[in-house]
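**Q** My questions concern the predicted model and sequence given below.
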Amino acid sequence: MDIAFTGQPLDRADHLRRDPARLAELLQGDALLLVLEGLAPAAEAGTLRWVPLAEAGEGAELVFLGLMDGVPRFAAVPQEGDPDPAYAHQKSWAAMALLGAVDLAIYGAARSLADWHARHRFCARCGHETHPAKGGWQRDCPACGAQHFPRVDPVAIMLVEHDGCLLLGRQPRFPPRRFSALAGFVEPGESVEEAVAREVFEEAGVRLRDVRYIASQPWPFPSQLMIGCIGRADDPTLALDREELEDARWFTREEIERAMAPGSDGASFLPPPPQAIAHTMLRWWLEQ
C-alpha cells in the first residue's frame, strides 16, 4: 500500500544526534540544507532543492534531518510556525503534487520538525526560552532543566461500512463537494478502537462494531499520526453534529468508484487528495 509521506530514506543517525562533537563536524564539509519557503517545499523540476549548508546564514537555527548517501542533511527553523489547517496551504499542495514519494517523505519530516521548533521556543513548565539539543530532536530549558521533544498527535481516521456503502463526511473548510473519511484525535485514556467508535458516534450518531486497523500515515499539518481503521455499522441512521460536520452521507461502491476514477465527470462528490491517507483507504476498500 503506497501511502504519502512514508518510505523515509534518511538515516536519522541517533548516535550522531547524541554526540555534540560529531554534530559540530557535520556542520562542516559537504552538508546540505533543504530549501523551504517558510514551511512550503521549494521544488525545482519536481524535486526538493538542496543547497550548501553555508547558505543558511549566520545564526540560523538548524535541525539535523539525517544522512542520505552519506551526506548530512539539515533544515532551518522559520521565524514563525503554522497555525492553519492543511486545506489552507494551496501553495504547499501544488508543490507537493509534483514531488516523488522519496522527496515527499523527506519534506513531511522536515516540515513537522521545523514547525514544532518555531512554535515551541519557550518552556511549558517555566516559560523560559529553550534551546535546541540532540541536533534539533529535543529542546532544553536552561532555567528549570525541562526537556521537550517533538510531539506527534495520534488521530483516528475511519471508514464506516454498512450494507456495501461507506459513510463519508465534509467539514465546512473543505473545498466544495469534497467528502472524506471521518476523523478525530485520540483522547487520553482510550485505545485507538475506542477513539474510532467514539468519534463516529459523536459526529454522526452511528454505533460501530468490529473496528480494525488498516494502515497509518505521518501527516505534517502540523504533526499528526493518522491511524486508519474500518468498522461496521448495523444501523445507518445519522444524527450529525453540525459543529463538526457540514454534511455526511452514505455512498455506494459505484459512487465511490466513479469519484476515484481519473478525470471522472459527473461524480457525486470529490474524493480526498492523493496525498491523504483517506484517499488510499478508499482505494484499498474498492480493491477488497
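**A** Right, received. Where do you want to start?
**Q** contacts and neighbour counts: CA atoms only from here.
**A** OK.
**Q** Could you point out the longest helix of the protein?
**A** helix 101-119 (DSSP state H).
**Q** in that helix, what counts as buried?
**A** 101-118 (16 or more other CA atoms under 10 Å).
**Q** Quick one: the strands in the stretch 101-250 of the chain, in order.
**A** 131-133, 138-140, 147-148, 153-162, 165-170, 182-185, 208-219, 224-233, 247-251 (DSSP state E, counting those that start in this stretch).
**Q** Which neighbouring residues are in contact with the most centrally placed residue in the chain, exactly?
**A** Centroid-nearest residue in the chain: residue 219, 0.7 Å away (criterion: CA atoms, centre = their mean). Residues counted as contacts of residue 219 (CA atoms under 8 Å, 6 or more residues apart in numbering) are 5, 108, 225-226.
**Q** let's bring in a second one:
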Amino acid sequence: MRHAETVTFGGSGLDRAAHLRADEAQIAADPTARAIVLWRGKLLITSENGPLVRVPLDHSVMADAGNVRVFLGQDDDGPVFAVNLTSWAPELPDAEQMNAFLDATLQQHPETGDAVFAELRAIMTSLSPRDAELASTARAVLGWHDSHKFCSSCGEISNAVDAGWRRLCPVCDTSHFPRTDPVVIMLIVADDEVLVGRSPGWPEGMYSLLAGFVEPGETMEAAVRREVFEESGVRVGEVSYLASQPWAFPSSLMFGCYGEATTKDITLDPIELEDARWVSRLEMEQIARGEHPTILPARKGAIAHFLLENWLTNTLY
C-alpha cells in the first residue's frame, strides 16, 4: 500500500535498542536520559495540543511514579523512558466526563507547571510521528504491567526486569512478556461501495469499518472473512493486506485489510453491531467533508480513517 507507514503511531523509525535492556541502570545513568510521564493512561504534554513532556529522571514528579520504568529506546537526544504516576491522586472531574467515549478532561500535576495530562486518542493527530510512537508504546507496555502483576503459573507477584520488557516470577522463575493482540479491520468493497457499521453505545452518527480479533490458529485472511460474515452476514472472497497500526487501547496491532464482497445482503449480529450499511463513494466523500446528514467522518488518527481516505483518493496500491 502506498504510504502504509504514515499511519498514526507508526513509521517514526525509533531505535528501540533492545540490546541495552538487560542493564537498565547503565541506560539511566546517561545524563541525557529523559522520561515521558503517564497517569491513568494519559500522557503529559506541554499544552492542550503540545508535544510530549520529557523530564529528567531525577525530576520531582518522579516521586509519584510507580516501581516500573520502561526503556522505550534511543531518541535523537538520548535514552527515553516511560513512567506511570501511581501515587498521585488529584481531584477528579465528574465521573461521567472521565468515563465518556473520549475523555476530554485535562489534569495538572503540581510539579509540572502548565503541562497537562491528556487522553491519547484526543491528541494523537497533533503529535509528531516520534512522539506518537513513544506514547503508544508507553501506554501499551505500562498498561500491560498494570494488568499482569501476578505470575500466571503460580500466582505470585512478579517483578519487572529487562528495563520493563519482561516480568519474572521470583518463586517459579517463569518469564512473562508484553502481549499484543492481532486485530483485523476491513475495507470491504462491492462495486463502488464500502461496508461500514456502528457498535452499540457509540456516539450518535459514528460509523467505522468492521473489525475483530484474530483467533488462535487463524490467518488474517480467514479472520477477515469470518468476522465480516459473523457481524454482517456478508460473504468475502479475495482478501489482501494494506497497512498496520499499533493501537494501545489496550494492546492491539490493527491489520488493515482489503476484501472483495461476494454478497451484499446484510444480516446483523445485534450484539456486535447496531447498524451496518453499504456506502457509495460519492456518499463517503460527502461524509469525509462533514456534510452528511446522519453519518460523521471517521475519526482522524485511526486506521479506519486512513484506509477510507486512501480508498477515496485511489492510493491504496
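**A** Great, that's in hand. What you see is a predicted model, and the numbers here were worked out from it, not measured in a lab.
**Q** Now check the second structure for the residue matching the residue nearest to the centre of the first structure.
**A** Aligned by TM-score structural alignment, residue 219 of the first structure pairs with residue 247 of the second structure.
**Q** Please tell me how far that match sits from residue 182 of the second structure.
**A** 10 Å (CA to CA, to the nearest Å).
**Q** Can you pull the residues that touch both of the two?
**A** Joint contacts of residue 247 of the second structure and residue 182 (CA under 8 Å, 6+ apart) are 253-254.
**Q** What lines up with residue 142 of the first structure in the second structure?
**A** So residue 142 of the first structure corresponds to residue 170, using TM-score structural alignment.
**Q** who's in contact with the closest residue to that match other than its chain neighbours?
**A** Excluding its sequence neighbours, the residue lying closest to residue 170 of the second structure (CA to CA, 6 or more residues apart in numbering) is residue 158, at 6.3 Å. The neighbours of residue 158 of the second structure, taking CA under 8 Å, 6+ apart as the test, are 149-151, 167-170.
**Q** tell me which of those residues is nearest to residue 290 of the second structure?
**A** residue 149 (44.2 Å; CA to CA).
**Q** counterpart of that closest one in the first structure?
**A** Match for residue 149 of the second structure (TM-score structural alignment): residue 121.
**Q** how far away is its match from residue 132 of the first structure?
**A** From residue 121 of the first structure to residue 132 of the first structure the distance is 9 Å (CA to CA).
**Q** hang on, the earlier thing: just the closest of the contacts of residue 219 of the first structure to residue 20 of the first structure, please.
**A** residue 108 (25.4 Å).
**Q** Now for the residue lying closest to residue 164 of the second structure once chain neighbours are set aside: which residues touch it?
**A** Excluding the flanking residues, the one nearest residue 164 of the second structure by CA to CA, 6+ apart is residue 70, at 4.4 Å. Going by CA under 8 Å, 6+ apart, residue 70 of the second structure touches 81-83, 138, 141-142, 163-165.
**Q** For residue 58 of the second structure, what is the corresponding residue in the first structure?
**A** Match for residue 58 of the second structure (TM-score structural alignment): residue 54.
**Q** residues near that match, how many?
**A** 15 (other CA atoms under 10 Å).
**Q** A helix includes it, no?
**A** Yes. Membership of residue 54 of the first structure in a helix is supported by DSSP: H, G, I helix; E, B strand; the rest coil.
**Q** Relative to residue 127 of the first structure, how far out is it?
**A** From residue 54 of the first structure to residue 127 of the first structure the distance is 32 Å (CA to CA).
**Q** do the same with residue 106 of the first structure
**A** 32 Å.
**Q** before we move on, what about residue 99 of the first structure?
**A** Using CA to CA, residue 99 of the first structure is found at 39 Å from residue 127 of the first structure.
**Q** And for residue 282 of the first structure?
**A** Relative to residue 127 of the first structure, and taking CA to CA, residue 282 of the first structure is found at 44 Å.
**Q** again, but for residue 114 of the first structure
**A** 20 Å.
**Q** from what I can see the match of residue 149 of the second structure touches residue 138, true?
**A** No. With contact defined as CA atoms under 8 Å, residue 121 of the first structure does not reach residue 138; the gap is 11.2 Å.
**Q** In the first structure, what residue corresponds to the residue nearest to residue 170 of the second structure?
**A** In the first structure, residue 158 of the second structure lands on residue 130 (TM-score structural alignment).
**Q** just to revisit the earlier point, wasn't the residue nearest to residue 164 of the second structure part of a strand?
**A** Yes. Under three-state DSSP, residue 70 of the second structure falls within a strand.
**Q** Counterpart of it over in the first structure?
**A** With TM-score structural alignment as the criterion, residue 70 of the second structure lines up with residue 63 in the first structure.
**Q** Likewise for residue 33 of the second structure?
**A** So residue 33 of the second structure corresponds to residue 31, using TM-score structural alignment.
**Q** contacting residues for the spatially closest residue to its match that is not a sequence neighbour?
**A** Using CA to CA, 6+ apart and skipping residues adjacent in sequence, the residue nearest residue 31 of the first structure is residue 72, 4.8 Å away. Residue 72 of the first structure is in contact with 26, 30-32, 64-66, counting by CA under 8 Å, 6+ apart.
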